[in-house]
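Colleague: Need coordinates for the below:
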Amino acid sequence: MQPEPEDLGAGVWSVPVPIPDNPLAYTLVYALESPQGPVLIDAGWQHEDAWAALRDGLGTFGIDVADVHGVVVTHFHPDHAGLAGRVRDTSGAWIAMHHADAEFVRMFHTTDRAHRRTIELDSLRRAGAADSELTDPPQGGQVDPPAIPDRELSDRELVDLPGRSLRTIWTPGHSPGHICLHLEDGDRIFTGDHVLPRITPHVGLYPYDIPDVDPLGQFLGSLDKVSAMSVDQVLPAHQYRFNGLSGRAREIIEHHEERLTEVTALLSSRPTTLWDLTAGLTWRHAWADMAQGSRRMAAAEAAAHIRTLETRGVARREGTDDPIRYVLR
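Modeller: Next up, the predicted model:
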């Protein structure tokens, strides 16, 4: 069930914003008080129901969207950045995100939907999927790219939150520019999707064989980074707030180490396609029952784990032709 908007005390409010037809159900948008107007952390999915929930939820605390001073986006994914542009149009607020994600947003604005559908099918074929397993991705299933930010943040930079200290903590992995935000005057950390209380975020490699990029390695390093912080309360973008940042970060690291072991067990001296490796892994749903979009994300997650194994010297790619194949080093 979706929670109600909540006053968390010390000038911090939580507003759940629904994600239509998604098992995550909602994004927790946070509002932080300042003399120049509230600053939002994330904004929610671009949908009329989501907009109504954000507007009315803020209104519960006497906050008008027109008074918003700024929106800090933890990462560019649509359930976090989707409504940022509409908030800016309504209030004149600035939008800020890490420069690595801002680069992706600009790229999305120069790539049309038809081209993105072609890229998806080509990537699945390169992974080793047979044409009989592929269908043309529905155009209606793609969302518009988020608004291009006005400001770009770097690691350790303070956000424009007058009278308060909100520091950017760069935590790449789930996205290249994912950030957590440490409210230093309140001993709270807003973790976006980086550290969630019960689930782990998707960490994928796109394209599947892009060189010199190790998103899972970055993610594990980012978890190490935040696990060393002494912060009392964790405010994630999904599920619920909790205490024990370090312990939860270590649990997620352990989960991925177990996953790396599972991937390693599928490798041998015989070249195996990325598609077959992905199909051999354990997923929440049976491989045969997974839709094409879910399989595409699964292959990206498998590719990210294999890349980390490559970085560690455990696996290597066999040849440079398609389909993409790997062997145990």
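
Colleague: can we go C-alpha only for contacts and neighbour counts from here?
Modeller: Fine.

Colleague: the helices in the stretch 151-300 of the chain, which residues?
Modeller: Using DSSP state H, counting those that start in this stretch, the helices found in the stretch 151-300 of the chain span residues 215-227, 245-266, 274-280, 292-311.

Colleague: Just send these back as JSON lines, with mean neighbour count and distance to Trp170 too.
Modeller: Below are those laid out as JSON lines (neighbours: other CA atoms under 10 Å; distance: least, CA to CA, whole Å):
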{"stretch": "helix 215-227", "mean neighbour count": "20", "distance to Trp170": "8"}
{"stretch": "helix 245-266", "mean neighbour count": "16", "distance to Trp170": "15"}
{"stretch": "helix 274-280", "mean neighbour count": "20", "distance to Trp170": "29"}
{"stretch": "helix 292-311", "mean neighbour count": "22", "distance to Trp170": "19"}
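
Colleague: Thr272 touches Arg317, doesn't it?
Modeller: No. Using CA atoms under 8 Å, Thr272 is not in contact with Arg317, being 9.5 Å away.

Colleague: where do the contact lists of these two overlap?
Modeller: 325-327 (CA atoms under 8 Å, 6 or more residues apart in numbering).

Colleague: Nearest to Asn243 among these?
Modeller: For the shared contacts of Thr272 and Arg317, the residue nearest Asn243 by CA to CA is Tyr326; the value is 40.4 Å.

Colleague: can you tell me which helix or strand the closest one belongs to?
Modeller: Assigned by DSSP states H and E, Tyr326 belongs to strand 325-328.

Colleague: tell me which residues in that strand are buried?
Modeller: Neighbour counts over strand 325-328 (16 or more other CA atoms under 10 Å) mark 325-328 as buried.

Colleague: Proceed likewise with the subsequent sequence, for comparison:
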Amino acid sequence: MGKRVVVVGATGAVGENFISILQQRDFPISKIKFVASARSAGRKVAFKGREYTIEGLSDTTFDDGWDIALFSIPKAMSRKFSPIAASKGCIVVDNSNAFRMEADVPLVVPEVNGDDVTKASRGIIANPNCSTIGMVVAVNPLHKAKTVKRLVITTMQSVSGVGLKAIEELKAESAAVLAGKPYTRSIFPHQMAFNVLPQIPQSDAFDANGYTSEEMKLLHETRKIMHADSIRVTMTCTRVPVIYCHSEAVNIEFEKSCTPDEARAILSKAPGVTVLDDVSQQQYPLATDIAGQDDTFVGRIRQDESLDGNRGINLWLVSDNLRKGAALNAVQIAETLVAKGL
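Modeller: Now for the predicted structure:
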């Protein structure tokens, strides 16, 4: 039986991916509507051969009986409207960070902790941060086999994680820099073109410990999703002048010995993971190749020579931040709800 689905934030980068992925995966839908901010109301969107008019988000959006709402709107708006939707019997899958660390809201990556969807007592399920999702899909199967002790993560995150306007700013600024012309930016605090910014989000102040909120998300979300509070995590998150896909260099310290061949064997069987690792042929994951793909791609798997007993592995992973890092994971959560009869 089809579900009655609301796509909230339908005109944003993630919202556009919600629409395409729901169609690509043939999610069972009996009724659907598309919602966005008041300024986007009235715009048209195509879905499965039909044209729909986008509605403005309001307190009455969820009044007429809906089963699942996929949210991709700012945190403050999600805090307001998610409980409203849930109070009317609609299960919310929220892409913001409004509820991620609340004890009674499950934070779900279906390949890792899909059963947690049954714990959504408030009718809200949180979609994790984009850089967390791609990483835990690869790290969790290694943890199950070898017990992860510590993670050292450096992310290289694309500008699409900021939104459509950030993509346009990078393109325009790149053209201006190449032409030797001045450019007045509005999204990033420093030149993004041909540069690397070690601050995400670009608008937030650093925490008292010197870390950014993005970096602290990696720590807390990893532990919650993997049900592994003892894992130690340290991280540096950077923004790079790439349009799509987040890349991450991950160093893993295990409790047990783990060789590169063992890691490859484990990852090759893991759901949602593709191993692309043949350095003799210069084969490894690249953002330009992975954009539009659903899996987390892993390569450059090698021993950490600084640890005794083969207890460390270095790897390189790339995932599409708008797909698996956001919209796809949310749709997979919705699919898990359907599979469990919820």
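
Colleague: Once they're superposed, what TM-score comes out?
Modeller: After superposition, the two chains reach a TM-score (TM-score structural alignment, normalised by the length of structure 1) of 0.27; 162 aligned residues with a CA RMSD of 7.2 Å.

Colleague: quick one: terminal-to-terminal distance for stretch 263-275 of structure 2?
Modeller: End-to-end distance of stretch 263-275 of structure 2 (CA to CA, to the nearest Å): 10 Å.

Colleague: picking up where we left off before, now render the helices of the stretch 151-300 of structure 1 as JSON lines, adding distance to Asp56 of structure 1.
Modeller: Converted to JSON lines, those look like this (distance: least, CA to CA, whole Å):
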{"stretch": "helix 215-227", "distance to Asp56 of structure 1": "33"}
{"stretch": "helix 245-266", "distance to Asp56 of structure 1": "31"}
{"stretch": "helix 274-280", "distance to Asp56 of structure 1": "43"}
{"stretch": "helix 292-311", "distance to Asp56 of structure 1": "33"}
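
Colleague: Could you say which helix or strand holds Ser30 of structure 2?
Modeller: strand 29-36.

Colleague: Can you name the element that comes right after that strand?
Modeller: strand 44-47.

Colleague: Which among the helices of the stretch 151-300 of structure 1 is found nearest to Ala50 of structure 1?
Modeller: helix 292-311 (23.2 Å).

Colleague: picking up where we left off before, as a markdown table, the buried residues of strand 325-328 of structure 1 with distance to Arg125 of structure 1 would be great.
Modeller: Shown next, in a markdown table, are these (distance: CA to CA, whole Å):
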| residue | distance to Arg125 of structure 1 |
| --- | --- |
| Arg325 | 12 |
| Tyr326 | 16 |
| Val327 | 19 |
| Leu328 | 22 |
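
Colleague: Grab the two from the residues you listed that are most spread out in space.
Modeller: Arg325 and Leu328 (10.6 Å).

Colleague: ok, which stretches of structure 2 are helices?
Modeller: 13-24, 75-87, 110-113, 130-146, 164-179, 213-226, 260-268, 287-290, 328-339 (DSSP state H).

Colleague: what angle do the longest one and helix 213-226 make?
Modeller: Following axes from the mean of the first three to the mean of the last three CA atoms, to 10 degrees, one obtains 40 degrees for the angle between helix 130-146 of structure 2 and helix 213-226.

Colleague: isn't Arg188 of structure 1 right up against Val234?
Modeller: Yes. Counting by CA under 8 Å, Val234 is a contact partner of Arg188 of structure 1 at 6.1 Å.

Colleague: Give me the more crowded residue out of those two.
Modeller: Val234 (22 against 18; other CA atoms under 10 Å).

Colleague: Save the helices of structure 2 as CSV, and put in mean neighbour count and distance to Ala69 of structure 2 too.
Modeller: Output for the helices of structure 2, formatted as CSV (neighbours: other CA under 10 Å; distance: least, CA to CA, whole Å):
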stretch, mean neighbour count, distance to Ala69 of structure 2
helix 13-24, 19, 11
helix 75-87, 18, 8
helix 110-113, 20, 17
helix 130-146, 23, 19
helix 164-179, 16, 22
helix 213-226, 20, 21
helix 260-268, 17, 32
helix 287-290, 16, 28
helix 328-339, 21, 9
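
Colleague: TSV for those helices, including distance to Thr154 of structure 2?
Modeller: Shown next, in TSV, are those (distance: least, CA to CA, whole Å):
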stretch	distance to Thr154 of structure 2
helix 13-24	24
helix 75-87	25
helix 110-113	21
helix 130-146	10
helix 164-179	21
helix 213-226	9
helix 260-268	20
helix 287-290	15
helix 328-339	22
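
Colleague: Of these, which is nearest Thr238 of structure 2?
Modeller: Closest to Thr238 of structure 2 of those, according to CA to CA: helix 213-226, at 9.5 Å.

Colleague: Can you name every helix or strand that the closest one contacts?
Modeller: Secondary-structure packing of helix 213-226 of structure 2 (3 or more CA pairs under 8 Å, 6 or more residues apart in numbering; DSSP states H and E): helix 110-113, helix 130-146, strand 232-239.

Colleague: need these in JSON lines with distance to Ile21 of structure 2, can you?
Modeller: Formatted as JSON lines, these follow (distance: least, CA to CA, whole Å):
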{"stretch": "helix 110-113", "distance to Ile21 of structure 2": "16"}
{"stretch": "helix 130-146", "distance to Ile21 of structure 2": "16"}
{"stretch": "strand 232-239", "distance to Ile21 of structure 2": "26"}
